[in-house]
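[1] with the input below, show me the fold.
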Amino acid sequence: MRSTIPLGKWAGVPVGLHWSVALTVVLIATSLAESVLPELDPGETRTAYWVAAVIVALAFFLSLIAHELAHTVVARRHDVEVDSITLWLLGGVSRFSSEPDDPSVELRLSMAGP
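    Here you go, the predicted model:
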């Protein structure tokens, strides 16, 4: 995917971040801090809402990484090579250089991730 920022290699697999993830994290944090959290728990300071919102938005980002790494772990257990992982607006994409021979392995790959 174009316009990605390399985050390094995890488990030997290059991981990239598309600019849209930053936009998603900002939108989640802003929505939580300015709308959702003040309605759920009125009376807190604006700073408290923003701190909580940023923590939740970063947890969302970390869950994307964990999910894609789970696909990678399952792929490797079944001798499927993973070329790269790209995190983007709608989640993540794990690119495989080979396909599993067995449909049940493909099902496990698809279902992997928290």
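
[2] switch to C-alpha atoms for all contacts and neighbour counts from now on
    Noted.

[3] what's the longest helix along the chain packed up against?
    Scanning the chain for the longest helix, with DSSP state H as the assignment, gives helix 46-77. In terms of contacts (3 or more CA pairs under 8 Å, 6 or more residues apart in numbering; DSSP states H and E), helix 46-77 is packed against helix 19-31, helix 37-40, strand 82-88, strand 91-96, helix 103-111.

[4] change it to 7 Å
    helix 19-31, strand 91-96, helix 103-111 (3 or more CA pairs under 7 Å, 6 or more residues apart in numbering; DSSP states H and E).

[5] please give me the structure for this one as well, since I'd like to look at both together:
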Amino acid sequence: MQATTDTVTVRGPDGEPKTFNNVTTLMGNLGLFIKSDESVEMYVWENVLYMKWTEVKARTAIWEEALAELIADAFDDEWEEDEDYEDEAPEPAPKKEPAPEVKEEPETKADSDDPNVNPYSS
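    Have a look, this model is predicted:
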């Protein structure tokens, strides 16, 4: 959003606060662009310390933009929470299958005279 800003205070490259008066500002994702008669400068949001608007049109536009952004962020957060909830749906418990029944057959004594019996397997 572009607006005429009465006062902007930023942290300069040397780490010291720097104040601009009556400049055109452009707010972007990367940071704040400040256009004065001498130059155009860009400051990342971490270095923007203070901004003030007194012009009625600028105040109204800035306020509407801020509200729209807050509402959009709230819906984005709510949407992400809904997606997280769907991802965390409980998995159905695995069905326990009954163990197969094992029938024990009585061992028969091997007869050494029986040709069908292998005497070397026990």
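
[6] work out the TM-score between the chains.
    After superposition, the two chains reach a TM-score (TM-score structural alignment, normalised by the length of structure 1) of 0.32; 43 aligned residues with a CA RMSD of 2.8 Å.

[7] contacting residues around the residue positioned nearest the centre of structure 1?
    The residue lying closest to the centre of structure 1 (CA atoms, centre = their mean) is Leu64, at 1.6 Å. Contacts for Leu64 of structure 1 (CA atoms under 7 Å, 6 or more residues apart in numbering) come out as 91-92.

[8] kindly report the same for Arg95 of structure 1.
    82-85.

[9] excluding its backbone neighbours, what's nearest Pro14 of structure 1?
    Counting by CA to CA, 6 or more residues apart in numbering, Ser84 is the residue found nearest to Pro14 of structure 1 once chain neighbours are left out, at 5.0 Å.

[10] need the strands for structure 2, in chain order.
    Using DSSP state E, the strands found in structure 2 span residues 2-11, 17-27, 31-35, 40-44, 48-52.

[11] how about those strands, which one is nearest Ala66 of structure 2?
    strand 17-27 (11.3 Å; CA to CA).

[12] wait, isn't Leu109 of structure 1 in contact with His71?
    Yes. Look at Leu109 of structure 1 against His71 with CA atoms under 7 Å: they come within range, at 5.7 Å.

[13] tell me the most packed of the contacts of Arg95 of structure 1, by neighbour count.
    Ile85 (26 neighbours; other CA atoms under 10 Å).

[14] that one and Thr72 touch, don't they?
    No. With contact defined as CA under 7 Å, Ile85 of structure 1 does not reach Thr72; the gap is 8.6 Å.

[15] tell me how far Lys57 of structure 2 lies from Ala68 of structure 2.
    17 Å (CA to CA, to the nearest Å).

[16] now do the helices in structure 2.
    Counting by DSSP H, the helices of structure 2 are 56-87.
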